[in-house]
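In: could you look at this predicted model? Sequence included:
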Amino acid sequence: MKLDFSFLSEYLSYFVDGAKMTLLISLITVIVGSLLGSLLFFMKSSNIQIGKIKPLKIIASIYIEIIRGTPMLLQIMIVYAGSDIVFGLDLSPLTSAIVAISLNSAAYVSEIVRAGIEAVDNGQMEAARSLGMKKTQAMILVVIPQAIRNILPAIGNEFVTIIKESSMASVIGVGELMFAAKVVTGATYIPLTPLIASAMFYFVMTFSLGRLMSYIERRLKAGDIR
């Protein structure tokens, strides 16, 4: 069977626009997901108690387990359909996708943040406390700056993952890369090669970002050695 890519001369712009939308969704999502994930980590680490119950820890733990235990596609559909029914918000497909993927990413980023902070030697906190710092002050000024070195590479990997998983937004009509492939398939009646073209765009984006993150990780390790 001969693969025919002649359609690219007419429809290449569809894939380019789809790739731009994929990157936009992924960039916004990884930023929002990182902020929410950090908030979830601090909620889960909170010692605030009501009686013997730690409400913030319970809420964060339940949220993380539910998000990690259900498919992202289902979460996108729930946000898209449920935002109007439950909250009376008429969210666009793009906004719904960004909200759903950000909420999903936050559950995973919270674990990335936890692992990054736990990787910092306990002696750093003890040394800061011995200098008279409060625990919160020591965390902000001493532990977190060191933890960022551990967290950044993992956030980069999360970015790569989101680029691929954002393809699920096509089911609600978001004009990202997978949706572009479907549009071209419908216009040309060619079932396979538009998908291969889409796969090539995904590969270029994820491979390039992966190499960039590897470079950044090497630079961070070199900084640690110095």
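Out: Arrived safely. What you see is a predicted model, and the numbers here were worked out from it, not measured in a lab. Residues are numbered from 1 along each chain as shown.
In: use CA for all of it now, contacts and neighbours both
Out: OK.
In: ok, longest helix in the chain?
Out: helix 8-44 (DSSP state H).
In: now do that helix: which elements does it pack against?
Out: Under the contact criterion of 3 or more Cα pairs under 8 Å, 6 or more residues apart in numbering; DSSP states H and E, helix 8-44 touches helix 55-68, helix 93-118, helix 144-165, helix 177-188, helix 193-225.
In: got the angle between the second one and helix 8-44?
Out: If I follow you right, that is helix 93-118. Here the directions of helix 93-118 and helix 8-44 differ by 50 degrees (axes from the mean of the first three to the mean of the last three Cα atoms, to 10 degrees).
In: which parts of helix 93-118 are buried?
Out: 93-94, 96-114, 116-117 (16 or more other Cα atoms under 10 Å).
In: show me how far whichever helix or strand comes after it is from its chain's centre.
Out: Downstream of helix 93-118, the first helix or strand assigned by DSSP states H and E is helix 122-130. For helix 122-130, the distance from its own C-alpha centre to the chain's C-alpha centre is 32 Å (Cα atoms, centre = their mean, to the nearest Å).
In: other SSEs contacting helix 122-130?
Out: helix 135-138.
In: touching the helix it packs on from outside, list them.
Out: By Cα atoms under 8 Å, 6 or more residues apart in numbering, the residues outside helix 135-138 that reach it are 125, 128-129.
In: make a PyMOL selection of the buried ones in these.
Out: Isolation of the buried members of these (16+ other Cα under 10 Å) is achieved in PyMOL through the command below:
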select buried, resi 125+128+129
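In: which one among the contacts of helix 135-138 gets closest to Phe7?
Out: Distance to Phe7, by Cα to Cα, is smallest for Met125 among the contacts of helix 135-138, at 60.0 Å.
In: if I look at that closest one, how far off is Ala138?
Out: Distance, Met125 to Ala138, using Cα to Cα, to the nearest Å: 6 Å.
In: my guess is Ala180 meets Leu12, correct?
Out: No: using Cα atoms under 8 Å, Ala180 makes no contact with Leu12, being 9.7 Å away.
In: comparison target below:
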Amino acid sequence: MSDGLPEGFFAQIGYLLQNYGTNYLKGAGITIVIAVICTAIGCVIGLGCGIVQTIPVEKRDGMGKKVLLGAARAVLRVYVEVFRGTPMILQAVLIFYGAAFLFGWNLDMWTAALVIVSVNTGAYMAESVRGGILSIPVGQTEGAKAIGLTHVQTMTSIILPQALRNIMPQIGNNLIINIKDTSVLFIIGVAELFSIHKGVVGATYAYFPSAVIEMAIYLVMTLVCSAILRWVEKRMDGESSYALVKQTGGLNAPPYVEHGKPRTGNLDL
């Protein structure tokens, strides 16, 4: 046991908070910043991958489009399967050390950390976006084509807004996962929360009390982020009340709007 570390569990908790509390908070700050930034970048990567994977191929399309799209989908499939099928800690080792060994790219640990977590998140989000797009009834796409919208207009104006709402829980889930999985970045020297815990344990040998403090901090971060994400989802759902419009005095008359309660009877149009 380290000199100066008191006896008793709660006494040791107090000692660690008093002497290393600032370090824990700095580690938590780095963890949450990396998680939020990389989740946002991963969503953009996943959005691009999901859109490419759902681009329709029709018989009248040229051979060039079919070959190019097929090759792109094959590359994306390999990317998704590799990064979803291997541990992030090994991905961190391969990207950070492999970039220097194979290509001579000496990435600093912060750049490597952002790349590692973002690319990993993008692989998971690619499948979420693809599923979100496919969850929209095909009749909406057919209706958009019927009124003359292009595929790009259909996606940006009709499909993606609904798909993004559908996958909001998965985006939140990935954020929570990233908050916890940044702990693997200690392998490349990033001073995130788990790395701080290792440093405190090395200095005090108070492994269990430090682990309890670390777990509590992770729990607070995930609970706060979950609450914020639920609020965002609720805001995206819009108001739960409705407005019933009754038009009187002809089509040019201003509408009569009643909020919050149903009206019975026929509407005068």
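Out: Nice, I can see it. What you see is a predicted model, and the numbers here were worked out from it, not measured in a lab.
In: rewinding a little: which of the contacts of helix 135-138 of structure 1 sits closest to Leu8 of structure 1?
Out: Nearest to Leu8 of structure 1 among the contacts of helix 135-138 of structure 1, with distances taken as Cα to Cα, is Met125, at 57.1 Å.
In: quick one: map the closest one onto structure 2.
Out: Taking TM-score structural alignment, Met125 of structure 1 has Thr141 as its aligned residue in structure 2.
In: give the contact list for that match.
Out: Per Cα under 8 Å, 6+ apart, neighbours of Thr141 of structure 2: 154, 159.
In: okay, it and Leu160 of structure 2: tell me how far apart.
Out: From Thr141 of structure 2 over to Leu160 of structure 2 (counting by Cα to Cα), the distance is 11 Å.
In: do Val117 of structure 2 as well
Out: On the measure of Cα to Cα, Val117 of structure 2 and Leu160 of structure 2 end up 24 Å apart.
In: can you check Leu90 of structure 2 too?
Out: For Leu90 of structure 2 relative to Leu160 of structure 2 (Cα to Cα), the value is 33 Å.
In: looking at the two, which is more packed in?
Out: Leu160 (18 against 12; other Cα atoms under 10 Å).
In: map that one across to structure 1 for me.
Out: Using TM-score structural alignment, the equivalent of Leu160 of structure 2 in structure 1 is Ile144.
In: wait, that match sits on Ile117?
Out: Yes: using Cα under 8 Å, Ile144 of structure 1 is in contact with Ile117, at 6.7 Å.
In: counterpart of Thr185 of structure 1 in structure 2?
Out: Match for Thr185 of structure 1 (TM-score structural alignment): Val201.
In: for Asp84 of structure 1, that is, sorry about that
Out: So Asp84 of structure 1 corresponds to Ala100, using TM-score structural alignment.
In: count the residues that sit near its match.
Out: 13.
In: before we move on, what about Ile176 of structure 2?
Out: Counted with other Cα under 10 Å, Ile176 of structure 2 comes out at 22.
In: please list all residues in contact with it.
Out: Contacts of Ile176 of structure 2 by Cα under 8 Å, 6+ apart are 222, 225-226.
In: my guess is Tyr24 of structure 2 contacts Ile196. True?
Out: Yes: look at Tyr24 of structure 2 against Ile196 with Cα under 8 Å: they come within range, at 6.3 Å.
In: not counting sequence-adjacent ones, nearest residue to Val184 of structure 2?
Out: Ile89 (5.3 Å; Cα to Cα, 6 or more residues apart in numbering).
In: how about that neighbour, what's its match in structure 1?
Out: Match for Ile89 of structure 2 (TM-score structural alignment): Leu73.
In: can you tell me what Leu103 of structure 1 aligns to in structure 2?
Out: In structure 2, Leu103 of structure 1 lands on Val119 (TM-score structural alignment).
In: how near is its match to Lys180 of structure 2?
Out: Distance from Val119 of structure 2 to Lys180 of structure 2, by Cα to Cα: 16 Å.
In: could you pull up the residues touching the aligned partner of Ala60 of structure 1 in structure 2?
Out: Counting by TM-score structural alignment, Ala60 of structure 1 corresponds to Leu76 in structure 2. By Cα under 8 Å, 6+ apart, the residues touching Leu76 of structure 2 are Cys49.
In: for Leu76 of structure 2, give its distance to Ser157 of structure 2.
Out: Taking Cα to Cα, one finds Leu76 of structure 2 at 25 Å from Ser157 of structure 2.
In: how about the longest helix of structure 1, which residues of structure 2 does it hit?
Out: So helix 8-44 of structure 1 is aligned with residues 17-53, judged by TM-score structural alignment.
In: what of stretch 162-169 of structure 1?
Out: The aligned range for stretch 162-169 of structure 1 is 178-185, by TM-score structural alignment.
In: and the contacts of the matching stretch?
Out: 31-32, 34-35, 39, 88-89, 92, 113, 117, 121, 192-195, 218, 221-222.
In: swap in stretch 185-200 of structure 1?
Out: 3-5, 7, 15, 177-178, 180-182, 184.
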